[in-house]
Each structure stands twice: as C-alpha cells, then as structure tokens.
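> Build me a model:
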Amino acid sequence: MQTLTEENYLKAILKLSQSGLDKITPTAIAEEMAVNAASVIDMLKKLTEKEWITYDKKNGAGLTPEGNRLALNIVRKHRLWEVFLCEKLKYSWDEIHEMAEQLEHIQSDDLADKLDGFLGFPQFDPHGDPIPRANGTLPKLAKILLSDKEIGDNCEVVAVKDTSVQFLQYLKQLSVVIGTTILIKDKVAFDNSLVVSIEGKMNTVSKKFANSIFVKR
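Below you'll find the predicted structure:
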C-alpha cells in the first residue's frame, strides 16, 4: 500500500511525462510539487526500491507499468470526485480541486468503481480533463488551443489548460464554462490578443487566455 506522499509523487511524475518533457529531473519534480530537490532524491530512491519508477541521472525518472497503473488510479479518483463535488454537491469548478486532492487518497478501489457508476461513467471532469477508466485507458477528444484558431471560427470550449483558481474565477466572470461557444472576431497583431464574442457579448482577451483554453478541433 502506498502512502499519501508516495501517491503525490507518482501523480506528479505522470503529469510531467504527459506534458512532453524530454527528461523528468528531480528539479522538475521539485518545482511541480513545490518541495526542495533534496527531499525528491530521497523519495525517488524509495519509489525505485518499490519498483514503481525507474531513475538515474542520465535518463531521469519514469514510471514502471505498475507505477503508471497506480498513478492513473489516483488521477481517476481525483477526477471522479471533482465530478461528484461539482454535479451532485453543486460546488463551482474553482472550488473542487483542493477537496478532490484530499479525497483522491481514499484507498478503496471498490468505492471508486461505485462512484463511477453512480455518476454515470463520466468521460471528462468539470475542467475537461479525461477520466481514466478502471482499466487505465483514457478517453480521447480532438482539441486545439483557442490561440490556434482563425478569425471567424466558432469555437466550442472543451477543456481548460490552466486550472488555477484565479483563471477559473476569471472564466466565471466571462461566463465561460465547458460547452461555451467563443466566436473569434479579430486578432490584434500588436500583442496577439483576440477580440471575441462570448455568448453574444464582445470581449478582448489576452494571448495567455487564448493559450489556456482548449476548443473542439
């Protein structure tokens, strides 16, 4: 059985591997988890001994098949709890992450399976992230950044790249949620900001905003 800290490390390594990072270093893990690099080295040794990861200075860290299974299971629980908190308890999408961080460490796989069934086997969480199935596979969704779309495109929001509380609250102010349609009216050459229509209301949004929203391809 893995500890809460071990689970957080496995989840962090999975996230970094999915980000396309060429090499997962202790420094990268420390930055992701907001801890010091010395403590990361100690934990990497423990995870290697348990055969959940492989690690050496040349190649960095990587999940073993068992480590990958454990990490995906943690992510599955987290995202299922986010759906539950949002859909059933009516928390907003900027409130659910921290609570799900605590609930994801409940060890019972049977509870996760029953929660999955109770929710109707959702494929994506409230932020548009795919929920791993019980067998570890991930549902696919063709998506592209809003910044990569063109003037005149009608874009349906399917996920958010930035799930920080500040950004999610900003999206609430703009009435942007999963499923919202954003019409690109113009692109400003000076700073690559976009003039958009959101639910019929005109707004100018930054390049950072456009790089933080995924829309249907």
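> contacts and neighbour counts: CA atoms only from here.
Fine.
> quick one: Glu9 and Lys161, what's the gap?
Rather than Glu, residue 9 is Tyr. Between Tyr9 and Lys161 the computed distance is 21 Å (CA to CA, to the nearest Å).
> again with Ile106
Using CA to CA, Ile106 is found at 26 Å from Lys161.
> Just give the closest residue to Leu141, not the sequence neighbours.
Lys216 (7.9 Å; CA to CA, 6 or more residues apart in numbering).
> returning to that earlier point: okay, Ile106 and Lys161: which has more neighbours?
When Ile106 and Lys161 are compared for neighbours, Lys161 comes out ahead with 16 against 13, by other CA atoms under 10 Å.
> one step back: let me know whether the residue nearest to Leu141 touches Asp153 as I believe.
No: using CA atoms under 8 Å, Lys216 is not in contact with Asp153, being 10.9 Å away.
> State which helix of this protein is the longest.
In terms of residue count, the longest helix belonging to the chain (DSSP state H) is helix 65-83.
> just the angle between whatever helix or strand comes next after that helix and helix 65-83, please?
Next along the chain after helix 65-83, taking DSSP states H and E as the criterion, comes helix 96-103. The directions of helix 96-103 and helix 65-83 differ by 130 degrees, with axes from the mean of the first three to the mean of the last three CA atoms, to 10 degrees as the criterion.
> just checking, what packs against helix 96-103?
helix 65-83 (3 or more CA pairs under 8 Å, 6 or more residues apart in numbering; DSSP states H and E).
> buried set for the helix it packs on?
67-83 (16 or more other CA atoms under 10 Å).
> try stretch 126-141
Across stretch 126-141, burial judged by 16+ other CA under 10 Å covers Pro126, His127, Gly128, Asp129, Pro130, Ile131, Pro132, Arg133, Ala134, Leu138, Leu141.
> before we go on, could you also do this sequence so I can check it against the first one:
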Amino acid sequence: MTYSEENYLKAIYHLSLSQKQGVSTNAIAALVESKASSVTDMIKKLAEKELVIYQKYQGVGLTDKGLMAAKMIVRKHRLWEVFLVEKLDFAWDEVHDVAEELEHIKSEKLINKLDAFLGFPTEDPHGDPIPDKNGNIVKVEKQLLSEFEIGQTGICVGVKDSSSSFLQYLDKQQIALGSKIKIIAKESFDMSLTIEVEKKQIIISNKIASNLFAKIVL
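From the prediction side, this is the model:
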C-alpha cells in the first residue's frame, strides 16, 4: 500500500469507531483534508484491493482484511508514540506528527521488536489502546468527565482531543494520565465543572470535560 492508502484506511477505521453504519465519503474527505472526488477515487482503489466495501448511500466499511491492515497502522503509530515519550523524552503533545511519519515503516519484525522492547504496552501516551500483533485490543472501562456526577472521583485514563493545544492546556492545569479528579460542583447554566486535582480546585469548561476520559474510583 502507498502512504496515502494507509492514511485513508486509518481514517476510515477511526471514523467507524463512532458510527454504527458505513462511513460517509464527506466525513473521510474532512478527516484527510481532500476533495470528495479524490476520496471516491481512492475508495475505488481500496475496494479493488478488497480492503473496503462501498455501497452508494450506505457509506464505506472495512473488510476483515482492511480492518486488520488499519489496526496494524494504528499499532505502529501508537507504539512509536510510546517510544518517543518513554525513551526519547518527548512531551505527549509533540509526538503525533513524528509518529505520523514513522507509522509507514513496513518492517513487521522491527515493530514486533519495538513492542517487546517497550514491554508490550496496551496504551499510548494519550490513553488510546494499542492493538497487539494479532489485532486484539484491551478495552478499558471509561467515560467522559462531563458525564460524572457531583461527588464522584475518577482517574484520568485518556483524552478525546489529542491536539497539541489541548494537551498543553492540561499540562498547565497539572492534569495527566493517572491524575485523580473529583467533581466538586457542576454549573447548570453552562455545565462547567469545579474539580479537585493535585490537591487544588479549578474550574473547567464543559468542552474540556467532554474531551477527558476517566475511570470511576469507587
């Protein structure tokens, strides 16, 4: 596969995680930043390689072969992110663009050795699951912080928005994976939250809370 074909497969994979039906070509075009006509041409190429199924008005879906290929691309991306953070001291907001380049390395042997070298991690620095060499994914029970009730406490286990600006904001607020967060109050007007984290209370917007995943601590 070409780099472009791999990027399309990964885009369809990510979009399909939040959709029960087929992924629309418009959604793919928005994610890969391309014209709808170019997306249609690429979908035809991927269909010829038996990587996707496309039915007009029903969207695009991955075949079993396409799903495994997409998971392996995601696997490489997230393993490289772990390597960059844990071994080369990159910040978690710096690794995405570098991993975008490294994910296209073809050597399966290299990736499997990288996985072993890192101790077979199951999550990347942003809390996203890493598929193993067979495509299996360890699922973590989590929910958005915005869905928590007053008085509940959670452990931050991931972010929905992995943009540099959002991650840098979290760094300023001393919110990271593993941080214990308690809901102190919730404003009915705008659903902003007063939370306790690192022994201090801060107010975060509903937008921030809707981009933080946490696991409830009983």
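> how far is the longest helix of structure 1 from where the chain is centred?
Centre-to-centre, helix 65-83 of structure 1 and its host chain are 12 Å apart (CA atoms, centre = their mean, to the nearest Å).
> what's around the counterpart of Ser212 of structure 1 in structure 2, how many residues?
Counting by TM-score structural alignment, Ser212 of structure 1 lines up with Asn211 in structure 2. By other CA under 10 Å, the residues close to Asn211 of structure 2 number 18.
> Kindly report the same for Ser193 of structure 1.
Other residues near Ser193 of structure 1 come to 18 when the count uses other CA under 10 Å.
> That one: what's it in contact with?
Lys187, Thr204, Val205, Ser206, Lys207, Ala210 (CA atoms under 8 Å, 6 or more residues apart in numbering).
> Just to be sure, Lys45 of structure 1 is in a helix?
Yes: judged by DSSP: H, G, I helix; E, B strand; the rest coil, Lys45 of structure 1 forms part of a helix.
> still on that earlier bit, what's the longest helix of structure 1 in contact with?
Contacts for helix 65-83 of structure 1 (CA under 8 Å, 6+ apart): 7, 10-11, 14, 51-53, 96-97, 100-101, 103-105, 112, 115-116, 119, 122, 124-126, 129, 131-134, 136.
> ok, the spatially most central residue of structure 2 to Val74 of structure 2 distance?
Taking CA atoms, centre = their mean as the criterion, Asp128 is the residue nearest the geometric centre of structure 2, at 5.1 Å. Asp128 of structure 2 is 10 Å from Val74 of structure 2, where distance means CA to CA.
> what sits against the closest residue to Ala36 of structure 2 other than its chain neighbours?
Nearest residue to Ala36 of structure 2, sequence neighbours excluded (CA to CA, 6+ apart): Ala29, at 5.6 Å. Listed by CA under 8 Å, 6+ apart, the contact partners of Ala29 of structure 2 are Lys35, Ala36, Val39.
> Same question for Asn7 of structure 2.
Val32.
> Read off where the helix or strand in which it is found ends up in structure 1.
If you go by DSSP H and E, Asn7 of structure 2 is part of helix 3-16. Mapped onto structure 1 using TM-score structural alignment, helix 3-16 of structure 2 spans residues 4-17.
> once aligned to structure 2, how far is that stretch on average?
Per the superposition on structure 2, stretch 4-17 of structure 1 and its aligned residues are separated by 0.4 Å on average (mean CA distance after the TM-score superposition for structure 1).
> Same check on stretch 42-49 of structure 1?
Looks like 0.5 Å for stretch 42-49 of structure 1 (mean CA distance after the TM-score superposition for structure 1).
> The counterpart of Ala36 of structure 2 in structure 1 and Ala71 of structure 1: what is the separation?
Per TM-score structural alignment, the equivalent position to Ala36 of structure 2 in structure 1 is Ala37. Distance, Ala37 of structure 1 to Ala71 of structure 1, using CA to CA: 21 Å.
> what's Lys45 of structure 1 in contact with, if anything?
Tyr55 are the contacts of Lys45 of structure 1 under CA under 8 Å, 6+ apart.
> How much space separates it from Glu66 of structure 1?
Here the criterion is CA to CA. By it, Lys45 of structure 1 lies 16 Å from Glu66 of structure 1.
> ditto for Lys88 of structure 1
Lys88 of structure 1 sits 32 Å away from Glu66 of structure 1, going by CA to CA.
> same question, Glu82 of structure 1
Separation of Glu82 of structure 1 from Glu66 of structure 1 (CA to CA): 25 Å.
> list the buried ones in stretch 208-217 of structure 1?
Neighbour-count burial for stretch 208-217 of structure 1, counted by 16+ other CA under 10 Å, picks out Phe209, Ala210, Asn211, Ser212, Ile213, Phe214, Val215, Lys216.
> same question, stretch 190-202 of structure 1
So stretch 190-202 of structure 1, judged by 16+ other CA under 10 Å, has buried residues Ser193, Leu194, Val195, Val196, Ser197, Ile198.
> For Leu171 of structure 1, state which of those is nearest.
Within the buried residues of stretch 190-202 of structure 1, the smallest distance to Leu171 of structure 1 is 10.7 Å, found for Ile198 (CA to CA).
> Let me see the contact set for the match of Ser212 of structure 1.
Leu144, Leu145, Val159, Lys160, Asp161.
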